[in-house]
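Peer 1: Build the 3D model from these lines:
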Amino acid sequence: MGQTSNKQTIGFIGTGVMGKSMAGHLMAGGHPVLVYTRTKEKAADLLEKGAIWKDTVAELAAEADVVITMIGYPKDVEEVYLGEGGIFAHAKPGTYAIDMTTSSPILARRIYEAAQEKGIHVLDAPVSGGDVGAQNARLSIMVGGNKEDFDAMVPIFEKMGTNIVYQGKAGAGQHTKMCNQIAIASGMIGVCEAMIYAKNAGLDQRTVLKSIETGAAGSFSLSNLAPRMIDGNFDPGFYVKHFIKDMGIALESAKEMGLWTPGLELTKKLYEELAAKGEENSGTHALYKLLDTQKHAE
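Peer 2: Model prediction:
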């Protein structure tokens, strides 16, 4: 347990768009929070609120009861967990390590197996809900690992999310997140096309939204991202570059299972075209900009 509190000391690695809000909720819940992120400036708000900066992953892992990671790519996850300066090389036996990054289900299983040898409890717990869900502590959290480890961490998950579901053994959280991303992928094309169609038909896009967002077409993307499209606000709730990464993982997993996912393949191709136009750091709803500039060839 943490020395300054009867609550577990939590080490949080990765304080980007979502991680910053998530770590803030843990602090508000009374947990001492240690932070490490590659760009210290991104942790400035948390440090002002009383989070404790650690210069390395190793230092953070050695002092934390629970380590949470919310980082970029599977290669980063692999390095942070399995590298020489990583969590497993420095964490105390009995530490809980929760990877909330959207990463590879195959890697999640490898990390779980390595954790067993170290006496570390590990969960893969990716999230959905974007910047809005993170800010409001209303994330959907999908969790893989041992059920008893999940049960022990539920109070921590409850400080960050409202829909917390145990999905099964190690890797199951990541597989569930892939289902989420696959559903969003083709759906985002539909939302963009609907808003562009409305505009070209001479309709008021906001008035169209009033009619369709509560009907059968309703979705998070339609309710939360279509208004941003209309406003021309393409700031990231979730980065284009990270969505492309996720779709790559999903395609790899789908192919491993022998599945055909044409909607996913098309969406990834369109997003790669969008990124090539310099939009990799825009929000995923910036697909609107790519489709809005295209006219049918005929």
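Peer 1: Please count neighbours and contacts with C-alpha atoms only from this point.
Peer 2: OK.
Peer 1: Buried residues, stretch 75-83. List them.
Peer 2: Using 16 or more other CA atoms under 10 Å as the test for burial, stretch 75-83 gives 77, 78, 80, 81, 82.
Peer 1: Kindly reformat these as CSV containing secondary structure and distance to residue 272.
Peer 2: As requested, the buried residues of stretch 75-83 are arranged in CSV below (DSSP: H, G, I helix; E, B strand; the rest coil; distance: CA to CA, whole Å):
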residue, secondary structure, distance to residue 272
77, helix, 23
78, helix, 24
80, helix, 27
81, helix, 29
82, helix, 30
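Peer 1: can you list those in TSV and add distance to residue 196?
Peer 2: Output for those, formatted as TSV (distance: CA to CA, whole Å):
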residue	distance to residue 196
77	38
78	40
80	42
81	44
82	46
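Peer 1: just how off-centre is the longest helix anywhere in the chain within its chain?
Peer 2: Assignment by DSSP state H gives helix 172-200 as the longest helix of the chain. Computed by CA atoms, centre = their mean, to the nearest Å, the chain-centroid distance of helix 172-200 equals 15 Å.
Peer 1: From what I see, residue 240 and residue 288 are in contact.
Peer 2: No: counting by CA atoms under 8 Å, residue 288 is not a contact partner of residue 240; they are 12.0 Å apart.
Peer 1: For the comparison step, fold the sequence that follows:
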Amino acid sequence: MGPGARQIENGEARMAQAAHDIIEVAPGRTQVGFVGVGIMGRSMAEHLRAAGYPLHVFTRTRAKAAPLEEAGATWHDSPAALAAACDVVITMVGYPADVEAVYFGEDGAAETGILAHLKPGAVAIDMTTSSPSIAQRIAEAARARDAWALDAPVSGGDVGAKNATLSIMVGGDRTAFDAVKPLFDLLGKSIALLGPAGAGQHTKMVNQTVIAGTIVGVAEGLAYGKAAGLDLAQVLDVIGGGAAGGFQLNVLGKRMVEGDFAPGFYVHHFIKDMGIAGAEAERMHLDLEVLTLARALFERFAAEGGREDGTQGIYRMIARD
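Peer 2: Model (predicted):
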């Protein structure tokens, strides 16, 4: 047997062993860790705790985790410490650089990251919107430890997180997906495995590209209605039941009309997502002009002070008197 064949055989044996040892998810028994409990993460973590899963938490600002701790969650001082205590580790942080830091360690110090402390058979699930290439690197590193990793970004914003109606787009191995599906079922309604590692992130880029044009269109349409002297609440009632209806119009359009620009999803995070989508499109030799225009508009809005608004805040700039 040649060295190549031995490598394949050894790899297959390692994967078979990992498949045999993969964690069985069950309330009361499976230790679930959640890294990042912000606007969406806190609600998601609470759904898991309420379903009976022992919950472990870490976030950079501990005060954000206080409601979860008061409800019985266990606090850890680092992602590494959390990973060592858990069977499933879920991350939902801000930027691709944050994903790299929590998985591979701050400043490249591997021992401070999640991957260095994953148990054999454990599953790491990154629900951050990040880059497909980082998802692939995480999956490869997890496999090297006889563990598993899925990329599972979500859509639905704060409303979807609170109501457990998120769309969850997953990339990775079927074995790991099937094992943790009971956890996904507690968080969302539309859940799909879309391909190998990175496929979840690519699907999220499709989602964000669609939203980019749609949210700007909603803001411009309502600005038109305002300039025409229409009752915008009535306008929303009418067109929201037709072909224009959808989350961006029916939920965020209503917030625009009511002057509610509080973040369900931050402008600066959306700009980050559009940047990832744009970079991936360029790599694939696609010229996505609407995405490019939407990103430029949101960058201008952020520079004018809208960085911490929800994405519906773009209406403030487009419809200004």
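Peer 1: tm score of chain vs chain?
Peer 2: TM-score of the superposed chains, computed with TM-score structural alignment, normalised by the length of structure 1, equals 0.96; 293 aligned residues with a CA RMSD of 1.4 Å.
Peer 1: Which SSE is immediately downstream of the longest helix of structure 1?
Peer 2: Next in sequence after helix 172-200 of structure 1, counting helices and strands by DSSP states H and E, comes helix 205-212.
Peer 1: quick check: that following helix aligns to which part of structure 2?
Peer 2: Helix 205-212 of structure 1 corresponds to residues 232-239 in structure 2, going by TM-score structural alignment.
Peer 1: Give the buried residues for the matching stretch.
Peer 2: 232, 236.
Peer 1: That one vs structure 1, mean deviation?
Peer 2: Average distance, stretch 232-239 of structure 2 versus aligned residues of structure 1 after superposition (mean CA distance after the TM-score superposition for structure 1): 0.6 Å.
Peer 1: Need the contact partners of that stretch.
Peer 2: 222, 225, 226, 245, 249, 250, 253, 254, 257 (CA atoms under 8 Å, 6 or more residues apart in numbering).
Peer 1: The last one: neighbour count?
Peer 2: A count of nearby residues for residue 257 of structure 2, using other CA atoms under 10 Å, gives 19.
Peer 1: Tell me the counterpart of it in structure 1.
Peer 2: Residue mapping for residue 257 of structure 2 onto structure 1 gives residue 230, with TM-score structural alignment as the criterion.
Peer 1: Please list all residues in contact with its match.
Peer 2: Taking CA under 8 Å, 6+ apart, we find residue 230 of structure 1 in contact with 195, 205, 206.
Peer 1: How much space separates it from residue 185 of structure 1?
Peer 2: Per CA to CA, to the nearest Å, residue 230 of structure 1 is found 19 Å from residue 185 of structure 1.
Peer 1: what do you get for residue 73 of structure 1?
Peer 2: Residue 73 of structure 1 is 18 Å from residue 185 of structure 1, by CA to CA.
Peer 1: Please identify which of the two sits among more neighbours.
Peer 2: Taking neighbours as other CA under 10 Å, residue 73 of structure 1 and residue 185 compare with residue 185 leading, 22 against 15.
Peer 1: Next one: that one from residue 262 of structure 1, what distance?
Peer 2: Taken as CA to CA, the span from residue 185 of structure 1 to residue 262 of structure 1 is 11 Å.
Peer 1: shouldn't residue 125 of structure 2 be in contact with residue 147?
Peer 2: No: in this structure, residue 125 of structure 2 is not within contact of residue 147 by CA under 8 Å, at 11.2 Å.
Peer 1: Tell me where the stretch 51-200 of structure 2 has helices.
Peer 2: 66-70, 79-85, 96-104, 132-144, 157-163, 174-185, 199-227 (DSSP state H, counting those that start in this stretch).
Peer 1: residue range for the shortest one in structure 1?
Peer 2: Residues 44-48 of structure 1 are where helix 66-70 of structure 2 lands when matched by TM-score structural alignment.
Peer 1: same question, the second one
Peer 2: With TM-score structural alignment applied, helix 79-85 of structure 2 matches the range 57-63 in structure 1.
Peer 1: now the fourth one
Peer 2: Residues 105-117 of structure 1 are where helix 132-144 of structure 2 lands when matched by TM-score structural alignment.
Peer 1: what's the mean distance for that stretch versus structure 2?
Peer 2: Once the two are superposed, stretch 105-117 of structure 1 sits an average of 1.1 Å from its aligned residues in structure 2 (mean CA distance after the TM-score superposition for structure 1).
Peer 1: and that stretch, how far out from the chain's middle?
Peer 2: Distance of stretch 105-117 of structure 1 from its chain centroid, counting by CA atoms, centre = their mean, is 19 Å.
Peer 1: Then stretch 230-246 of structure 1?
Peer 2: For stretch 230-246 of structure 1, the distance to the chain centre is 12 Å (CA atoms, centre = their mean).
Peer 1: Report the secondary structure state of the match of residue 257 of structure 2.
Peer 2: helix (DSSP: H, G, I helix; E, B strand; the rest coil).
Peer 1: what's the distance between it and residue 123 of structure 1?
Peer 2: 39 Å.
Peer 1: before we move on, what about residue 270 of structure 1?
Peer 2: Taking CA to CA, one finds residue 270 of structure 1 at 33 Å from residue 123 of structure 1.
Peer 1: Repeat that for residue 100 of structure 1.
Peer 2: 9 Å.
Peer 1: Counting neighbours, go ahead and name the busier of the two.
Peer 2: Using other CA under 10 Å, the more surrounded residue of residue 100 of structure 1 and residue 123 is residue 123, with 31 against 23.
Peer 1: ok, now which ones touch that one?
Peer 2: 96, 97, 98, 99, 112, 143, 144, 145, 146, 149, 150, 170.
Peer 1: ok, and those residues in structure 2?
Peer 2: Of the contacts of residue 123 of structure 1, the ones still in contact in structure 2 (both residues aligned by TM-score structural alignment, their matches' CA atoms under 8 Å) are 96, 97, 98, 99, 112, 143, 144, 145, 146, 149, 150, 170.
Peer 1: any idea how far the last one is from residue 226 of structure 1?
Peer 2: Relative to residue 226 of structure 1, residue 170 of structure 1 is positioned 35 Å away (CA to CA).
Peer 1: ok, now the third one?
Peer 2: The span separating residue 98 of structure 1 from residue 226 of structure 1 equals 32 Å under the rule CA to CA.
Peer 1: coming back round to it: and residue 262 of structure 2, which of the helices of the stretch 51-200 of structure 2 is closest to it?
Peer 2: helix 157-163 (10.6 Å; CA to CA).
Peer 1: And residue 265 of structure 1? What does it align with in structure 2?
Peer 2: Using TM-score structural alignment, residue 265 of structure 1 pairs with residue 292 in structure 2.
Peer 1: and that match, how many residues sit next to it?
Peer 2: Look at residue 292 of structure 2: counted by other CA under 10 Å, it has 17 neighbours.
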